[in-house]
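In: can you look at this prediction? I've put the sequence above it.
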Amino acid sequence: MYSLSLPEEVYEALPRLKQFLSSLGLPLEKIQNSDLLCCCFVHKSYAADFKVAYDHNERLEFVGDAMLESVIAKRLFLDFPGMPESTMTLYKIALVREETLCKVAKKIGLHHQLFISKGEERNGGREKASITSDAMEALIGYLALDMGYLIMEQFVLDSIYPEINEVSKSPVKSYKTMAQEHIQKFYKHLPVYNDYDEKVDEKGNVLLFRSEIIAEKEVLAVGFGTNKKKAQEDAAKNYCEQLE
């Protein structure tokens, strides 16, 4: 069985975490790896508070990100047979973006279950969209790996996919699309994204990417993410927020 190293306090919270899953209608009898379950609630800031190199939920987040996109893409394809690929892409972006995941995470009470550092706690980290949305992806990753794809898929369809009703009420655009439209209008050319490895672990795995959105050799905004796509979208979001 895949084993992890976690603080004792996290293991002691297992009954509470199981109760949380039960409140979401998830079948506790399907739990095979309690370590993996506990890990999906541990933010990297909490693990970093200890001198021991404990595990945290970033790797589960990586899996969850891919699983979430696959479920949403499949559902959009089946539900909207006449929808062009470009529109499906925008709907998918709107459903998997940080704001949507944060909204759903808070709706189900996920943010109350997280283990975060004392510093993040003082700074309102439990309410931060980046932390709660990442935890949502980590939970999805856990469900896929431990309870199985079908249970994970149903969870996504029950909790996240219904947000399409809100998304469909207004024109759907990604931050990258909005940033591109604005930059084309004022700079008369497309923006360029420069991506960098911001944080790399001792094994050479990139933990955090930095992306710069550039026009006329000027850095207009900077973003961060656990993959290049997220970092670019974050940079575009930060650029758009400067325009408000």
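Out: Yep, that arrived.
In: all contacts plus neighbour counts: C-alpha atoms, from now on.
Out: Will do.
In: residue contacts, Asn57?
Out: Cys39, Cys40, Phe41, Val42, His43, Lys44, Ala135, Ala138 (Cα atoms under 8 Å, 6 or more residues apart in numbering).
In: swap the cut-off to 6 Å and go again
Out: Cys39, Cys40, Val42, His43, Ala138 (Cα atoms under 6 Å, 6 or more residues apart in numbering).
In: ok, the first one to Phe115 distance?
Out: If you measure Cys39 against Phe115 using Cα to Cα, to the nearest Å, the figure is 9 Å.
In: who has more neighbours out of the two?
Out: A count of neighbours by other Cα atoms under 10 Å puts Cys39 above the other of Cys39 and Phe115, at 27 against 23.
In: contacts only, for that one.
Out: His56, Asn57.
In: look up how far Arg126 lies from it.
Out: Cys39 is 17 Å from Arg126, by Cα to Cα.
In: against that first model, consider the following:
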Amino acid sequence: MDRVLTAEREADLQKLSSRLGISFNNLALLDQALTHTSYANEAHDARVQHNERLEFLGDAVLELATSTYLFKHFPQLSEGDLSKARASVVCEPALHRRAAEVSLGTFLLLGHGERLTGGAERPSILADAFEAVIGAIYLDRGFDVAREYVLDQLHEELVEVDLGENLKDYKTMFQEVVQRHPGKKAVYSLIGETGPDHAKEFRFSVSVDGKVFGEGTGRTKKAAEQNAARAALEKYNKK
């Protein structure tokens, strides 16, 4: 049985629903999408369900919606390039930006310690919650509505695919810049990893001569390295 929402919580969820542009039939789904594991663990109430299952579902919706779009709109791309494009479209920075745009963090239910340490603003938590929201939209309104919402939210990233930005190999580009100086080499280091096994997030730094030029996160080590190299390119070029 779903937990009973207070009038205040229901009003907050209606406010968020309006910001999302989605009218929910069952606000309990949206509430669950915004419930972090830390809150559920502290609640000691079986009716309080965290959002990891909805995150799992939302991730699948994101993948199918973007994969279908890329397949239909970019017939010239190979399987490998389609995979690269999808990974760059459905990435933590993009999902975090969309979550921040609707102030998703203010609606999150977090455990006491998680909130005190800035969990409401942490990119990984916000990105995961946004995926869970997409899962909730899918269950509540169906795949067609969820697909259109995903494509609308990731419009800018899809435009970048059309411009060819998403297929750039930033690691290679950064290495080429570094090698203009004899003896210089880019070194990538794993500086952290978070999340459960099914949704690991890796954080890498890239340095030259011991000086860090960029950091990046990703659901795979390769993606995190690419994002670190992308950040480093801009900084290194300004050196």
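Out: Sure thing, it's come through. In this text, all values refer to a predicted model and were calculated from it rather than measured experimentally.
In: how about the contacts of Asn57 of the first structure in CSV, adding distance to Lys107 of the first structure and secondary structure?
Out: Formatted as CSV, the contacts of Asn57 of the first structure follow (distance: Cα to Cα, whole Å; DSSP: H, G, I helix; E, B strand; the rest coil):
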residue, distance to Lys107 of the first structure, secondary structure
Cys39, 21, helix
Cys40, 18, coil
Val42, 19, strand
His43, 19, coil
Ala138, 16, helix
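In: adding distance to Val219 of the first structure, write those out as TSV.
Out: Output for the contacts of Asn57 of the first structure, formatted as TSV (distance: Cα to Cα, whole Å):
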residue	distance to Val219 of the first structure
Cys39	37
Cys40	35
Val42	34
His43	30
Ala138	32
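In: now the most centrally placed residue in the second structure: how far from Ser17 of the second structure?
Out: Here the mean C-alpha position of the second structure is nearest to the C-alpha of Glu92 (Cα atoms, centre = their mean), at a distance of 2.8 Å. Applying Cα to Cα, the value for Glu92 of the second structure to Ser17 of the second structure is 22 Å.
In: the helices in the second structure, which residues?
Out: 7-20, 27-33, 37-43, 52-73, 79-89, 92-101, 112-116, 123-141, 143-153, 155-163, 170-178, 221-237 (DSSP state H).
In: for Lys211 of the second structure, which of the ones you listed is the nearest?
Out: helix 221-237 (10.6 Å; Cα to Cα).
In: return the set of buried residues in the closest one.
Out: 221, 223-233, 236 (16 or more other Cα atoms under 10 Å).
In: who touches it?
Out: Contacts of helix 221-237 of the second structure (Cα under 6 Å, 6+ apart): 170-171, 174, 202-205, 213-218.
In: that helix relative to helix 92-101, how many degrees between them?
Out: 80 degrees (axes from the mean of the first three to the mean of the last three Cα atoms, to 10 degrees).
In: quick one: helix 221-237 of the second structure to chain centroid distance?
Out: Mean-position distance between helix 221-237 of the second structure and its chain equals 17 Å (Cα atoms, centre = their mean, to the nearest Å).
In: could you give the angle of that helix to helix 79-89?
Out: Using the same axes, to 10 degrees: helix 221-237 of the second structure against helix 79-89 is 70 degrees.
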